[in-house]
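Engineer: Sequence and predicted structure are below.
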Amino acid sequence: MARKRFDDSNCSVARALNEVGDWWSLLVVLHAMYGTRRFVDFQQELGIARNILCDRLSRLVDNQVLKKVEVGEHGSRCEYRLTEKGRDLFPIVVALRQWGDKWNPSPEQAPLDLRDRETGKPIRQIEVQNIDGQPLSVRDVFVKESVPKTKKAV
């Protein structure tokens, strides 16, 4: 059964998942955040089949999460680099990592110890906050009904 696409969905989460929500795409983005840029390096680090990696990189480029940059003479080599849109996924990836470390930790090794490059101090847990910086849980928020966008008459 084919998965329904939510390109026109009112749900921004569904639309975002269309762009980066599958297993391999998020891992490609994660490794791009670690500094991986070349096709062969993504393939080696992820252990991913060439056809799947090619598809995910193409989709991430099409969705402007990554950009393909020619770096070799006469376009003989290219690299994949995060765009601003891709870099904006950083807090999502960190939050997902923190959630995974809490609820599905590795039995063999300790979680990655992410640190602030400038101070060397550990980073805080990602949390949703109100406008005054106070933490919020799912029970503390509601969805405000919005006025739907109307199509302009031609």
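Structural biologist: On my side now, so go ahead.
Engineer: For the rest of this, base every contact and every neighbour count on C-alpha atoms.
Structural biologist: Noted.
Engineer: do you know how far Gly47 is from Ile126?
Structural biologist: Here Gly47 is placed at a distance of 29 Å from Ile126 (CA to CA, to the nearest Å).
Engineer: More neighbours: these two, which one.
Structural biologist: Ile126 (14 against 10; other CA atoms under 10 Å).
Engineer: Going along the chain, name the helices of this structure.
Structural biologist: Under the criterion DSSP state H, helices of the chain are mapped to 12-20, 23-33, 39-46, 50-62, 84-87, 90-103.
Engineer: now these as JSON lines including mean neighbour count and distance to Ser146?
Structural biologist: Formatted as JSON lines, the helices of the chain follow (neighbours: other CA atoms under 10 Å; distance: least, CA to CA, whole Å):
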{"stretch": "helix 12-20", "mean neighbour count": "15", "distance to Ser146": "14"}
{"stretch": "helix 23-33", "mean neighbour count": "18", "distance to Ser146": "30"}
{"stretch": "helix 39-46", "mean neighbour count": "14", "distance to Ser146": "42"}
{"stretch": "helix 50-62", "mean neighbour count": "16", "distance to Ser146": "30"}
{"stretch": "helix 84-87", "mean neighbour count": "16", "distance to Ser146": "25"}
{"stretch": "helix 90-103", "mean neighbour count": "14", "distance to Ser146": "25"}
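Engineer: another structure for you, compare them:
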Amino acid sequence: MSERDFRHRLTADSVGRALELVGERWTLLILRETFFGVRRYGQLARHLGIPRPTLSARLKKLVEAGLLEKVAYEEDKHEYRLTDSGKALFPAVIALMNWGDTYLPAPEGPPILLRHNECGEHADPFLACGHCGGEITANGVTPEPGPGFVTR
């Protein structure tokens, strides 16, 4: 395969599969709320202003997909907690939040700031290489065929 041949990106589309599950607007907003501690159906409905039938359908889908688990906290009452799989989407949601703050800014500034608990400062998250710690950018990586690559 030549250096410029990127057909492998389309043969096993991980982004497409992920978007099938979480690409709908309400789903990402539900996940955002759960990352910030909202766990109960009524709280999610109030915080998001989401129609209840839509919320029920999205929560059911997220539970079935293993991103959330439905946990009883009282008789006939339950809440939704992130699973490890759901927690792993945190960087994606934060990347979207940062992009929105940068390229679609509110006149008053960012509506949410993230304070890094370890150092106490406002976080400036970025995507980094797990090997060297360097920032990952679109121009700083080269897509290569992986184990799921299928030739056509």
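Structural biologist: Thanks, I have the structure now. On a predicted model such as this, the values are computed, not experimentally measured, just so you know.
Engineer: ok, back up a step: got CSV for the helices of structure 1, with distance to Gln134 of structure 1 too?
Structural biologist: Shown next, in CSV, are these (distance: least, CA to CA, whole Å):
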stretch, distance to Gln134 of structure 1
helix 12-20, 24
helix 23-33, 29
helix 39-46, 38
helix 50-62, 35
helix 84-87, 25
helix 90-103, 17
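Engineer: how close does the aligned partner of Leu29 of structure 2 in structure 1 get to Gly133 of structure 1?
Structural biologist: Under the alignment (TM-score structural alignment), Leu29 of structure 2 pairs with Leu27 in structure 1. Here the criterion is CA to CA. By it, Leu27 of structure 1 lies 30 Å from Gly133 of structure 1.
Engineer: do Val20 of structure 1 as well
Structural biologist: Where Gly133 of structure 1 is concerned, Val20 of structure 1 sits at a distance of 28 Å (CA to CA).
Engineer: And Glu19 of structure 1, by the same measure?
Structural biologist: Distance from Glu19 of structure 1 to Gly133 of structure 1, by CA to CA: 30 Å.
Engineer: Repeat that for Asp113 of structure 1.
Structural biologist: 24 Å.
Engineer: One more: Asp88 of structure 1?
Structural biologist: In terms of CA to CA, Asp88 of structure 1 sits 20 Å off from Gly133 of structure 1.
Engineer: of the two, who's got more company?
Structural biologist: When Asp88 of structure 1 and Gly133 are compared on other CA under 10 Å, the one with more neighbours turns out to be Asp88, at 12 against 9.
Engineer: ok, so what distance separates the more buried one from Ser76 of structure 1?
Structural biologist: 30 Å.
Engineer: what's the distance between the residue nearest to the spatial centre of structure 1 and Cys11 of structure 1?
Structural biologist: Compute the mean C-alpha point of structure 1, and by CA atoms, centre = their mean the closest residue is Leu89, 4.2 Å away. Distance, Leu89 of structure 1 to Cys11 of structure 1, by CA to CA: 18 Å.
Engineer: Next, the residues that contact stretch 70-83 of structure 2 from outside, please.
Structural biologist: Contacts of stretch 70-83 of structure 2 with the rest of the structure, by CA atoms under 8 Å, 6 or more residues apart in numbering, involve Thr34, Phe35, Arg39, Arg40, Tyr41, Val63, Gly66, Leu67, Leu68, Glu69.
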